[in-house]
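> model this:
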Amino acid sequence: GNGGAENQPMPAPAEPPAENAAAAEAPDLPADPAEEMELDNEDEEDGGAEDVADANNGAQ
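Down below sits the predicted model:
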């Protein structure tokens, strides 16, 4: 009985996420490259800053 009750609500909530995922895919495609570039730049900058900090610590 409980298992059946749990299974029933599953399909209902599964529908909205599917719609959201489909809708999100369209904006994500153009947004991803820009976001990825920004993230990559941030990672590179952070990495460089960390390297400099490590070098300074080593020099000290």
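> switch to C-alpha atoms for all contacts and neighbour counts from now on
Noted.
> helices along the chain, start to end?
Remark: helices assigned in the chain by DSSP state H are 2-7, 11-59.
> what's the burial count for Pro30?
10 (other CA atoms under 10 Å).
> let's see this one next, to set against the first:
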Amino acid sequence: MQPPHAAKLAYQIEIHGDTIVDDYFWLRDRLGVRLRIRDRPQVMFTNQAYSEQNLMARSR
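Below you'll find the model as predicted:
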């Protein structure tokens, strides 16, 4: 199984005068401000399945 890949969507946040670019903001955007909210569950489930498979393989 290949490692999961989450899409990068640039999102700029300005905090205290500094601009930060967060490519993965859409993963934790609970209000659905970004339109890619429909991709979040698939990325999370894929990441969880990958982690579980690798942890099980290492524990044997």
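> overlay them and tell me the TM-score.
Scored against TM-score structural alignment, normalised by the length of structure 1, the superposed chains reach a TM-score of 0.44; 37 aligned residues with a CA RMSD of 3.5 Å.
> for the helices of structure 1, which one ends up most surrounded?
helix 11-59 (a mean of 11; mean count of other CA atoms under 10 Å).
> can you give me the buried ones in the longest helix seen in structure 2?
Using DSSP H, we find that the single longest helix of structure 2 is helix 40-59. The neighbour-count check on helix 40-59 of structure 2 (16 or more other CA atoms under 10 Å) flags Arg40, Val43, Thr46 as buried.
> ok, those residues vs Met56 of structure 2, which is closest?
Thr46 (15.5 Å; CA to CA).
> check the gap between the closest one and Glu52 of structure 2 for me.
10 Å (CA to CA, to the nearest Å).
> from Glu15 of structure 1, how far out is Glu36 of structure 1?
Taken as CA to CA, the span from Glu36 of structure 1 to Glu15 of structure 1 is 29 Å.
> picking up where we left off before, let's have the buried residues of helix 40-59 of structure 2 in TSV, adding distance to Ala57 of structure 2.
Formatted as TSV, the buried residues of helix 40-59 of structure 2 follow (distance: CA to CA, whole Å):
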residue	distance to Ala57 of structure 2
Arg40	26
Val43	21
Thr46	17
